[in-house]
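Enquirer: pasting a predicted model and its sequence here:
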Amino acid sequence: MPESAAAGLSAACAARGLDPALIPEVVRYLELLERWNRVHNLTAVTGAEAMLDRHVVDSLSVLPWLHGDRVLDVGSGAGLPGLILALADPAREYLLLDAAAKRVRFLRAAIAELGLTHVMATHARVEDLRPTPGFATVVSRAFAATPEFVRRAGHCVAPDGRMLAMLGQAEAADAALPAGWSYRRVEPVRIPGSSASRHIAVIEREAA
């Protein structure tokens, strides 16, 4: 990316209220994603500033609902939301999981490029993952409908952990969850510069 374009992207990050300390790392991530996307088609969104709006700012909206010290991002794709959260949240450990090898190659390249020692990327299906201990937070941005997300990934959640599903309309949380799980709350999320409806569903195990 030309220096002038990188400067423009930095200004766009600042205009969206990103933490100044985070901006250089976000710019590096977007530069890398843009390069890889030309060859590997990691995201349908093209152009660094569009990626900033559609991916980065949206991913950061999850931060207030993270719980505990270990986070699993199921179906991480290009690192959304997990890699973006890890940039802003170095105190937690993150595992980025995806079943597509090309996406995991990108994630590992980005982790190395950004020097993120608290992040790992794994090539696997979530059904085959057997974490010990479980994760305090298991998050998904576009992995599956919420009941399917819980059915396939619920076994990865620690006993006192939670699942976070990133939704569009709140009505997406009307679908019944598998037995033993319930919605604790469904919170609206405001994305700066966007009028799109966004919500976070916080899902936890029901008390025995």
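Expert: Okay, I see it.

Enquirer: make it CA atoms for all contacts and neighbour counts henceforth
Expert: OK.

Enquirer: what sits against residue 196?
Expert: By Cα atoms under 8 Å, 6 or more residues apart in numbering, the residues touching residue 196 are residue 168.

Enquirer: helix, strand or coil for it?
Expert: coil (DSSP: H, G, I helix; E, B strand; the rest coil).

Enquirer: how near is the residue nearest to the spatial centre of the chain to residue 48?
Expert: Closest to where the C-alpha atoms of the chain average out (Cα atoms, centre = their mean) is residue 81, at 1.3 Å. According to Cα to Cα, to the nearest Å, residue 81 and residue 48 sit 16 Å apart.

Enquirer: kindly report the same for residue 106.
Expert: 16 Å.

Enquirer: wait, doesn't residue 85 sit right on residue 60?
Expert: Yes. With contact defined as Cα atoms under 8 Å, residue 85 counts as touching residue 60 (6.0 Å).

Enquirer: and here's the other structure:
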Amino acid sequence: MTTRHDLQTRLERGIAALGLQLPAGAVERLLDYQALLARWNATYNLTAIRDPGEMVSRHLVDSLAILPYVQGATLADLGTGPGLPGIPIAIATPEREVLLVDSNGKKVRFLREAIRSLKLENVRAVQSRVEEVEGQFDCVTARAFASLADMLAWGGHLLTKSGIWLAMKGKHPEDELAGVPDGYEVRAIHELHVPDVGGERHLVVLGRTGC
């Protein structure tokens, strides 16, 4: 059986491999979040990943891998599911205001319970279609949410003039680049190396043209 100590070791190893420094207490809160997700997942099927160690690597460490590219005081995480990457980012950067967006009611109920039980005062969750969300954000994140074209068509209005969009992808999204709508541009594509996670991982950084 995997103990909390085992999970903490795996998480700390992943954080160190990414070269990150997290605030005091962040590792404990991340493990509390994983434990809550595992408990709810047994009933509500929030994620296909069931193994606690895999949850640490494929959810927590994978989310934290984009932290060096996150910028600004406000962030919206679209199609967040059970809070990925939004909750790990919010725990790692408690000074940032984070909005979690998902259209699935049971996932949003979980998000609200996570916000309450983990005392995430910098986080809000809304049940909504992306195109109906209001406000603008310095940074928008999306993990395995949609094509680049659809992401920006549905949620581009949420990006401030100088904001950046961080789209988390598996393989290099070569076939999606031509579909980026007018008014937006690809700023960079970073290959991510996530400890204990096989397969390709890429981060596409987008912004408004001329900004």
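Expert: Nice, thanks for sending it over. As the structure is a computational prediction, the values presented were derived from the model and not from experiment.

Enquirer: the residue nearest to the centre of structure 1 maps to what in structure 2?
Expert: Alignment note (TM-score structural alignment): residue 81 of structure 1 maps to residue 85 of structure 2.

Enquirer: leaving out chain neighbours, which residue sits closest to its match?
Expert: residue 63 (4.5 Å; Cα to Cα, 6 or more residues apart in numbering).

Enquirer: which residue numbers in structure 1 does stretch 38-46 of structure 2 align to?
Expert: Counting by TM-score structural alignment, stretch 38-46 of structure 2 falls onto residues 34-42 of structure 1.

Enquirer: where in structure 2 does the lengthiest strand in structure 1 fall?
Expert: Criterion DSSP state E: the longest strand present in structure 1 is strand 157-167. Using TM-score structural alignment, strand 157-167 of structure 1 lines up with residues 159-169 of structure 2.

Enquirer: which residues of structure 1 fall in helices?
Expert: 3-15, 23-40, 48-51, 58-60, 82-88, 101-114, 146-153 (DSSP state H).

Enquirer: any idea which of those helices is most buried?
Expert: Greatest average neighbour count among those goes to helix 82-88 (a mean of 23), per mean count of other Cα atoms under 10 Å.

Enquirer: residues in contact with that one?
Expert: Applying Cα under 8 Å, 6+ apart, the external contacts of helix 82-88 of structure 1 come out as 22, 25-26, 56, 59-60, 62-63, 72-73, 76, 92-96, 116, 118-119.

Enquirer: next one: stretch 173-193 of structure 2
Expert: 65, 147-149, 152-153, 200-209.

Enquirer: type out the ChimeraX command that picks the buried ones from these.
Expert: The buried residues among those can be selected in ChimeraX (16 or more other Cα atoms under 10 Å) with this line:
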select :65,147,148,149,152,201,202,203,204,205,206,207,208
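
Enquirer: and of the contacts of stretch 173-193 of structure 2, the nearest to residue 129 of structure 2?
Expert: Proximity of the contacts of stretch 173-193 of structure 2 to residue 129 of structure 2 (Cα to Cα) peaks at residue 153, which lies at 12.5 Å.

Enquirer: which residues touch the closest one?
Expert: residue 181.
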